[in-house]
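Q: 3D, please:
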Amino acid sequence: MTSQPPSSPLPSLRDLRRLTPARVGLGRAGSSLPTRALLDFTLDHARARDAVHSAFDSARLAAELAALGLASSEVASRARGRHDYLVRPDLGRQLDPASRDALARIGGACDLVLVIGDGLSPTAVNARAVDVVRALLPRLAEAHIGLGAAVVATGARVALGDEIGVLLGARMVLVLIGERPGLSAPASLGAYLTYGPRPGLTDAERNCVSNIHAAGISNDEAAFKIAWLLRESFARQLSGVALKDDSGLQAPDLPRRLDAT
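A: The predicted structure is shown next:
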């Protein structure tokens, strides 16, 4: 008889916890959670709340964009304060009258408008947005995509970029915005691309590069994906569900994670 090789042990919950930040196998103390698990949850929940309510440093972002050679306009949505922003999402999708008039005076036509908005995590935007733009600019130049204008928007939802794009005559709008914080990722940045922006579009007509954060997609990888999507979107004159992200088939050897700073 031939001996069978010993079977490998089944993965344990401890092995699973090493692979994911999700809360699995927390254990229990009586009918409740262990103290350590409860304290960790409370801390992560507090960090997520802090990210939502953190201050948006629009002036610093505008100054850092200027250092990259990008003059920017500062605008605001119709949401008056963070409370309005959270309870009235529709107000975050519309420019206030003063901002609309200011952009209308600029007018013109261009290939691409960049919008940096606070979204649901100003913390993420303050920390990541300019670094992503810095990594993106040479890729835009290589693809011969002209960046016509940059806008820093307070109280912004993703769809605010549609109105901005129309006012600035943009063929395409790129919105970098703070994503909804999670318990394991309170400071995640998202990038939304829309070809032919105009008010009333849905998310089905956008492409998104999400999870740009310390334990997610790196700045360089995000810039590569964004540039690929922009190039393909211009070539095909569309965006959204009709444009599949196949950038991974051409991706160079890029770091997958950001420094935890």
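Q: from now on I want contacts and neighbour counts done on CA atoms only, so please keep to that.
A: Noted.
Q: so how many other residues sit close to residue 105?
A: For residue 105, the neighbour count with other CA atoms under 10 Å is 10.
Q: where's it, which helix or strand?
A: Using DSSP states H and E, residue 105 falls within helix 97-106.
Q: quick one: residue 230 and residue 191 touch, right?
A: No: with contact defined as CA atoms under 8 Å, residue 230 does not reach residue 191; the gap is 11.3 Å.
Q: Provide a list of residues in contact with residue 131.
A: By CA atoms under 8 Å, 6 or more residues apart in numbering, the residues touching residue 131 are residue 219.
Q: that one and residue 97, how far apart?
A: 31 Å (CA to CA, to the nearest Å).
Q: also residue 14?
A: 55 Å.
Q: go on, residue 62?
A: 21 Å.
Q: settle it for me: which of these two has more neighbours?
A: A direct count of neighbours by other CA under 10 Å for residue 62 and residue 97 places residue 62 higher, at 21 against 12.
Q: quick one: contacts of the helix or strand the more buried one falls within?
A: Using DSSP H and E, residue 62 sits within helix 58-67. For helix 58-67, the external contacting residues (CA under 8 Å, 6+ apart) are 71-74, 126, 130, 152-154.
Q: now those as JSON lines including neighbour count and distance to residue 226?
A: Converted to JSON lines, the contacts of helix 58-67 look like this (neighbours: other CA atoms under 10 Å; distance: CA to CA, whole Å):
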{"residue": "71", "neighbour count": "15", "distance to residue 226": "21"}
{"residue": "72", "neighbour count": "19", "distance to residue 226": "20"}
{"residue": "73", "neighbour count": "16", "distance to residue 226": "22"}
{"residue": "74", "neighbour count": "18", "distance to residue 226": "23"}
{"residue": "126", "neighbour count": "24", "distance to residue 226": "19"}
{"residue": "130", "neighbour count": "19", "distance to residue 226": "14"}
{"residue": "152", "neighbour count": "23", "distance to residue 226": "19"}
{"residue": "153", "neighbour count": "27", "distance to residue 226": "20"}
{"residue": "154", "neighbour count": "26", "distance to residue 226": "22"}
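Q: another sequence for comparison is provided below:
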Amino acid sequence: MGREILAELRKNFAGRMFKTVVNFNTRLKEAASLGQPICEYDPASRGHKDFQCLAQELIATDTIIEQKSAVQLTAEKAATVKQIVEPAVAKQNIASSASSGQALPATAKQTIVAAANKQTEKTQVRKEIVQVLDDNLDLISTSAQELLASLKDQAKAKEKTAVIKPIEAKKDIDSKLNDFYGVRQFDKSVRFVTLYPRAKSVQIAGDFNNWQPQQTALTPSKDGKWELALELAPGKYRYRMVVDGQWQQDPYNGNVEANPYGEYNSILEVK
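A: Take a look at the predicted model:
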């Protein structure tokens, strides 16, 4: 049913719809319930990838709108210049008609006057055209430069979109998050740092505390961070985060292994 509705919407509103589809994903619900962005809660999830594609499509749409606005502005400036130049050109056409004997007044007197002043009028009209173009040279130059810059920006945007791949963007986000959150070893001490802005309690259960989370509660700090430092002997440890009583893997530790309950334990190796 959902696919039929989507097909019907695309049939009737193809030009007003985005191509990206955000699929159903439980990780999105979990992130929302904990008050975390999906890019922090689970950057590797399908939901994060869908919203990343949607963001890229929105950026591309804004670029196209800006280009259309630049072209429209250039056209308006060109129309302004045309309105200024056309009267001068019309005067030149009148002078040319007078010199060729076309559309002249019926009286001989007017013909003689037109013939006598034709050279003066043609010279004056040329001077006016030159003066108009000279006065509006900056406007014409600016319009041309804006149009050229818009085309260059469009080419650069296409190149950038073609080069940047979703997996590279994901790695960049992961590396930034890992600089602030996760688990780190400093000499004999292991420090856990995570982000749960709306959580009331954050604990850790693992091999090092016999899976008793109440023994190792993290301490809250500013901006929703939670921290804990433990001294652990060298070895490999499995652990899970317990956030307000809900057990889950560490969202900032990509080293995991499956457990007997169909979920994942985070892995920590102390050297």
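Q: kindly provide the TM-score of these chains.
A: In this superposition the chains share a TM-score of 0.19, using TM-score structural alignment, normalised by the length of the first structure; 75 aligned residues with a CA RMSD of 5.4 Å.
Q: returning to what we had before: just the ones of the contacts of helix 58-67 of the first structure in helices?
A: Among the contacts of helix 58-67 of the first structure, the residues falling in helices (DSSP state H) are 126, 130.
Q: reformat the contacts of helix 58-67 of the first structure as CSV; add distance to residue 40 of the first structure.
A: Below are these laid out as CSV (distance: CA to CA, whole Å):
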residue, distance to residue 40 of the first structure
71, 42
72, 40
73, 40
74, 38
126, 25
130, 31
152, 34
153, 33
154, 31
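Q: just the helices in the stretch 1-150 of the first structure please.
A: Ranges of helices in the stretch 1-150 of the first structure, per DSSP state H, counting those that start in this stretch, are 13-19, 35-53, 58-67, 82-87, 97-106, 122-142.
Q: which residue ranges form the strands in the stretch 101-250 of the first structure?
A: 110-117, 147-154, 170-178, 189-195, 206-212 (DSSP state E, counting those that start in this stretch).
Q: the fourth one packs against which elements?
A: Identification of packing neighbours for strand 189-195 of the first structure by 3 or more CA pairs under 8 Å, 6 or more residues apart in numbering; DSSP states H and E yields helix 122-142, strand 170-178, strand 206-212, helix 219-236.
Q: what angle do helix 122-142 and the shortest one make with each other?
A: What it means is strand 206-212 of the first structure. Strand 206-212 of the first structure runs at 120 degrees relative to helix 122-142, counting by axes from the mean of the first three to the mean of the last three CA atoms, to 10 degrees.
Q: so what angle separates the directions of strand 206-212 of the first structure and strand 189-195?
A: 170 degrees.
Q: so which of the helices and strands packed on strand 189-195 of the first structure comes closest to residue 43 of the first structure?
A: helix 122-142 (16.3 Å; CA to CA).
Q: close enough to count as contact, residue 256 of the second structure and residue 240?
A: No: using CA under 8 Å, residue 256 of the second structure is not in contact with residue 240, being 10.0 Å away.
Q: from the helices of the stretch 1-150 of the first structure, which stretch is densest packed?
A: helix 122-142 (a mean of 20; mean count of other CA atoms under 10 Å).
Q: what angle do it and strand 170-178 make?
A: 150 degrees.
Q: dump the helices of the stretch 1-150 of the first structure to CSV, plus distance to residue 177 of the first structure.
A: Listed next are these as CSV, based on distance: least, CA to CA, whole Å:
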stretch, distance to residue 177 of the first structure
helix 13-19, 28
helix 35-53, 12
helix 58-67, 12
helix 82-87, 14
helix 97-106, 18
helix 122-142, 6
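Q: quick revisit: please identify which of the strands of the stretch 101-250 of the first structure is closest to residue 53 of the first structure.
A: That would be strand 170-178 among the strands of the stretch 101-250 of the first structure, by CA to CA, at 11.6 Å.
Q: if I look at residue 160 of the first structure, how far off is residue 122 of the first structure?
A: Counting by CA to CA - residue 160 of the first structure and residue 122 of the first structure are separated by 16 Å.
Q: same question for residue 59 of the first structure.
A: 13 Å.
Q: the residue nearest to residue 231 of the second structure when sequence neighbours are not counted - how many residues pack around it?
A: For residue 231 of the second structure, ignoring the flanking residues on the chain, the nearest one in space by CA to CA, 6 or more residues apart in numbering is residue 189 at 4.6 Å. The local packing of residue 189 of the second structure (other CA under 10 Å) involves 14 other residues.
Q: same check, this time on residue 264 of the second structure
A: Neighbours of residue 264 of the second structure using other CA under 10 Å come to 18.
Q: ok, how many other residues are close to the closest residue to it other than its chain neighbours?
A: Among residues not flanking residue 264 of the second structure along the chain, residue 258 sits closest, at 4.4 Å (CA to CA, 6+ apart). Number of residues near residue 258 of the second structure (other CA under 10 Å) recorded here: 10.
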